[in-house]
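Enquirer: kindly generate the corresponding structure for this input.
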Amino acid sequence: MTRQAITGARIFDGAEWHDRMALVIEDGKVEGLIAADSPTDAIRVPADGAMIVPGFLDLQINGGGGALLNETPTVEAIRTICTTFAQFGTTACLPTIVTDSVPVNEATIAAGIAAVEQGVPGFLGLHLEGPHLAVSRKGAHDPKLIRPMDESDLQRIVEARRRLPNLLITVAAETVGLEQISRLAAAGVTVSIGHSDGTYAQVKAAAEAGATMVTHLFNAQSQIGNREPGVVGAALDLPSLSAGLIADGIHVHPASIGIALRAKRGPGRIFLVTDAMSITGTDWTEFELTGQMAYRKDGALRLADGTLAGADLTMVDAIRYMHGTVGLSLDEVLRMASLYPAQALRIEATYGHLQRGARADFAILADDLAVRSTWIGGEKRFG
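Expert: From the prediction side, this is the model:
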């Protein structure tokens, strides 16, 4: 692959900003930073007046561009999702399936394996959000499809992990056994607690068994109370847990976001997810989700009864919201969209930053955060 030097832009490498430097990439990886005026045999690619930032990682993305995995569990749908969100700076994602039947889960896993074999740009693995959840916190998931995890389910997930680079599964702390969580974690599956009415003690036990994340913090889970901290309290208090956050101004109040960020004990972090649906990136006004109609209105996606059904959100929009409304520094918000999800998935050695040896996954942004171009593995995929 041609050696290139991206010049003329401020560079955020995931830790700090660099001025008057060039980003040198070769063979799909970051070679390093050099002074912008240094002699080099690399082909210079101008990015005048822009920002170069690590590509965004989205660990919960149900659909986009008209494709929804639950409705069309195919490699073509995965490709559409990855291509659609590359327009918005996302360079790696976990296409996500919500609670569905065994055949749809099997078809989704088969599609994910095919996406790996075909080298779909931006495909990082799969997120299975259900069906082993709590009906009391079902959200938009079909309660008729929610069920306990049996041995065949566990074996299917373990086998899928052997053939996928990453596999994330959302389960309820009170409905999936600790031994099951332990076996999944031992097999390399990332276990996240979500759609759960679990107690603090139940989430703590799940974390000790191997769970490392909480799905869409504050939404579809037990809240903090004076005598029972619930899933939210456990997510913030337990250092080993990271948590996804839907920052669209609808799912979580900005004050609650600020409180959570100040309260979170590390090393686990709060990171951004979109929870986007097929309608994102289209001009549609409605879509179908596991047999239920959902409607787009006032920036939200809701079922007929008003239940939120995912989000109409891109990662760059979430970044704007966190920076402009919640008031976080831009560098910290960028880490929430890149480095922190990479750390949550334990792939930060090569993803989520632009330091030497990292994948050459990055976005070039204008001052207003509009995405000028998106690069995946050193190749321009948008712009």
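Enquirer: use CA for all of it now, contacts and neighbours both
Expert: Noted.
Enquirer: so who does the nearest residue to residue 268 once chain neighbours are set aside touch?
Expert: Of all residues not flanking residue 268 in the chain, residue 242 sits nearest, at 4.4 Å (CA to CA, 6 or more residues apart in numbering). With contacts defined as CA atoms under 8 Å, 6 or more residues apart in numbering, the neighbours of residue 242 are 212-214, 235, 268-271, 344.
Enquirer: most neighbours among the residues you listed, which one is it?
Expert: residue 235 (32 neighbours; other CA atoms under 10 Å).
Enquirer: Three-state assignment for it, please.
Expert: Assigned with DSSP: H, G, I helix; E, B strand; the rest coil, residue 235 falls in the helix class.
Enquirer: what number of residues lie near the residue nearest to it when sequence neighbours are not counted?
Expert: What sits nearest to residue 235 in space, not counting adjacent residues and going by CA to CA, 6+ apart, is residue 241, at 5.9 Å. Per other CA under 10 Å, the neighbour tally for residue 241 reads 27.
Enquirer: do the one 5 residues further on as well
Expert: Counted with other CA under 10 Å, the burial measure for residue 246 works out to 26 neighbours.
Enquirer: what's the answer for the one 10 residues further on, then?
Expert: The number of residues packed around residue 256, counting by other CA under 10 Å, is 12.
Enquirer: which residues in the stretch 201-350 of the chain form helices?
Expert: Secondary structure of the stretch 201-350 of the chain by DSSP state H, counting those that start in this stretch: the helices cover 230-237, 254-263, 315-321, 330-337, 339-344.
Enquirer: could you say what helices and strands the longest one packs with?
Expert: On a contact count with 3 or more CA pairs under 8 Å, 6 or more residues apart in numbering; DSSP states H and E, helix 254-263 meets helix 230-237.
Enquirer: can you name every helix or strand that the helix it packs on contacts?
Expert: In terms of contacts (3+ CA pairs under 8 Å, 6+ apart), helix 230-237 is packed against helix 200-209, helix 254-263.
Enquirer: out of those, flag the one nearest residue 309.
Expert: With CA to CA as the criterion, residue 309 lies closest to helix 254-263 of the helices and strands packed on helix 230-237, at 19.8 Å.
Enquirer: now the closest one: buried residues?
Expert: Using 16 or more other CA atoms under 10 Å as the test for burial, helix 254-263 gives 254, 257, 260.
Enquirer: for residue 319, what are its contacts?
Expert: 333-334, 337.
Enquirer: between those, which sits nearest residue 39?
Expert: Among those, and counting by CA to CA, the member closest to residue 39 is residue 334, at 30.4 Å.
Enquirer: Proceed likewise with the subsequent sequence, for comparison:
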Amino acid sequence: MACQLLRGARIFDGNRFHEQTALLIRDGVVIRLVKAGEELPQDTQIIELAGGILSPGFIDAQVNGGGGVMLNDGPSPEIMCTIAAGHRPYGTTSLLPTLITDTGAVTAQAMAAAVAAIAEDKGVAGLHLEGPHLAPAKKGAHLAELMRPVEDADIKAMIATAQKIGCLLVTMAAEQVTPAQVRELAEGGVIISIGHSDSSYDMAMERFDAGARGVTHLFNAMSQFGHRAPNLVGAALDHPSVWGGIIADGHHVEPAALRVALRAKRGQGRLFFVTDAMSLVGSKRDRFRLNGRIIYRVQGGYCPKLVLEDRITLAGSDLDMASAIRYGMAMLDLSAEEALRMATSYPAEFLRLGDRGVLAPQKRADMVWLDDACHVRATWIAGQRQDQQS
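Expert: Alright, predicted model coming up:
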């Protein structure tokens, strides 16, 4: 296949901006960044971009639904690819379909479906199991009656799945898993994230030291920071190797709390954006059904919010990744570079997706073209331009 040169936009490579620079790709991978005047291969096709930003495609570690469907509706490769297609117009080129707490049979179905969905290479990069090993005290919109501790059979199934698909993220409460179990899972290739937990600081730190790599939606559905009991929020911010997803929609966490957390996070672990999106992303509908309960879309604030019938309990989000980036710059004092890192190179590093998240030689040519206000104009997966739906 001929080389393609994308030029005319500022290049963000996943770490910093490059001015007066173009991107050379071939066969779905990045060849190199090209400065004006550099010699090109003779077969190069020129693609003109009228300004804006060319960035690595966004990576979302927590996506419950999109395109009008939820993964829990019936986990299948088709559902997973539909969710990925629903988020693509908002710049997401890699995501982890997320199964919230369900039965063992549905969980096994999701594990099997992920193998085929990833092979299709349409934006599904792995699988996120958010449950059933959560704490009923912090159930949120999950069904408490299905929550339970981790068992030996779970460990075997998760490790086997991680070896097949390469990227398996599992959210579990510190109360439902022992440090020894965390260590076994981590050594088997499973990425453990602590969430939906009423954990103490010490309990959380023991799981982090044993190999738990992150926390799920920092601040939400977890024990909060206190000056004498730092709890899970404090442990997540204090442990140097721990990463944390944040839902930057103006509903899940007050912006002041996120600004404090961003300044407080120490170590190599970083905070990064997740959407925790439900099926309504990109839809005009105002409700959907989840585990027999109706979830309502309520207008107001930076973007709509999703709630249970009590109109108080949050039930996922109506957020897309491009909106999270814009919110980060507008409300969280983030530079454009840092906001983009939180949707590209940071989640790639957390998920150990070493072939994407940056525009560098031999990396996947997964890209998003943004206007100067960070609205999406086009996306590419492995060098192939995708049809946009918004």
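Enquirer: so where in structure 2 does stretch 178-192 of structure 1 end up aligned?
Expert: Counting by TM-score structural alignment, stretch 178-192 of structure 1 lines up with residues 179-193 of structure 2.
Enquirer: may I see the buried residues of that stretch?
Expert: By neighbour count on 16+ other CA under 10 Å, the buried set for stretch 179-193 of structure 2 is 179, 181-186, 188-193.
Enquirer: and those, which two are the farthest apart?
Expert: Farthest-apart pair in the buried residues of stretch 179-193 of structure 2 is 179 and 189; separation 15.5 Å (CA to CA).
Enquirer: on that earlier part again, will you turn the helices and strands packed on helix 230-237 of structure 1 into CSV that also has distance to residue 224 of structure 1?
Expert: Formatted as CSV, those follow (distance: least, CA to CA, whole Å):
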stretch, distance to residue 224 of structure 1
helix 200-209, 9
helix 254-263, 11
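Enquirer: closest one to residue 113 of structure 1 among the ones you listed?
Expert: By CA to CA (comparing all of these), the closest turns out to be helix 200-209, at 27.4 Å.
Enquirer: got the contact list for that closest one?
Expert: Contact partners of helix 200-209 of structure 1, identified using CA under 8 Å, 6+ apart, comprise 173-174, 178-179, 181-182, 185, 193, 228-231, 233-234, 238, 240-241.
Enquirer: quick one: closest of the helices of the stretch 201-350 of structure 1 to residue 136 of structure 1.
Expert: Closest approach to residue 136 of structure 1 among the helices of the stretch 201-350 of structure 1 is made by helix 230-237 (13.5 Å; CA to CA).
Enquirer: what does that closest one contact?
Expert: The contact list for helix 230-237 of structure 1 (CA under 8 Å, 6+ apart) reads 196-200, 203-204, 213-214, 217-218, 221-224, 241-243, 260, 263-265.
Enquirer: ranges for the strands of the stretch 51-200 of structure 2?
Expert: Using DSSP state E, counting those that start in this stretch, the strands of the stretch 51-200 of structure 2 run over 53-56, 58-63, 65-66, 69-70, 92-100, 127-130, 168-172, 191-194.
Enquirer: so which bit of structure 1 is the second one matched to?
Expert: Under TM-score structural alignment, the match for strand 58-63 of structure 2 in structure 1 covers residues 56-61.
Enquirer: what do you get for the longest one?
Expert: In the comparison with structure 1, strand 92-100 of structure 2 aligns to the range 90-98 (TM-score structural alignment).
Enquirer: before we move on, which element is the most far-flung residue of structure 2 relative to its centre in?
Expert: Going by CA atoms, centre = their mean, the residue of structure 2 most distant from its centre is residue 42, 38.8 Å out. Element membership for residue 42 of structure 2 (DSSP states H and E) is empty, with no helix or strand holding it.
Enquirer: I'd like to know how far it sits from residue 383 of structure 2.
Expert: Using CA to CA, to the nearest Å, we find residue 42 of structure 2 at a distance of 19 Å from residue 383 of structure 2.
Enquirer: tell me where the stretch 251-383 of structure 1 has strands.
Expert: Going by DSSP E, counting those that start in this stretch, the stretch 251-383 of structure 1 shows strands at 270-273, 286-289, 292-297, 300-303, 308-311, 362-365, 371-376, 379-382.
Enquirer: that older thread, show residues contacting the match of stretch 178-192 of structure 1.
Expert: So stretch 179-193 of structure 2 is contacted by 150, 155, 158-159, 162-163, 166-172, 206-207, 210-216, 351 (CA under 8 Å, 6+ apart).
Enquirer: nearest to residue 90 of structure 1, of the contacts of residue 319 of structure 1?
Expert: Nearest to residue 90 of structure 1, judged by CA to CA, of the contacts of residue 319 of structure 1 is residue 337 at 8.9 Å.
Enquirer: leaving out chain neighbours, which residue sits closest to the aligned partner of the closest one in structure 2?
Expert: With TM-score structural alignment defining the correspondence, residue 337 of structure 1 maps onto residue 343 in structure 2. Spatial nearest neighbour of residue 343 of structure 2, excluding adjacent residues (CA to CA, 6+ apart): residue 58 at 5.2 Å.
Enquirer: over to residue 159 of structure 2?
Expert: In space, and not counting its chain neighbours, residue 159 of structure 2 is closest to residue 188: 5.3 Å by CA to CA, 6+ apart.
Enquirer: same deal with residue 55 of structure 1?
Expert: Closest to residue 55 of structure 1 by CA to CA, 6+ apart is residue 362, at 3.9 Å.
Enquirer: and that neighbour? What does it align with in structure 2?
Expert: Checking with TM-score structural alignment, residue 362 of structure 1 has residue 367 as its match.
Enquirer: list the residues that contact its match.
Expert: Counting by CA under 8 Å, 6+ apart, residue 367 of structure 2 has contacts 54-58, 93, 379-381, 383.
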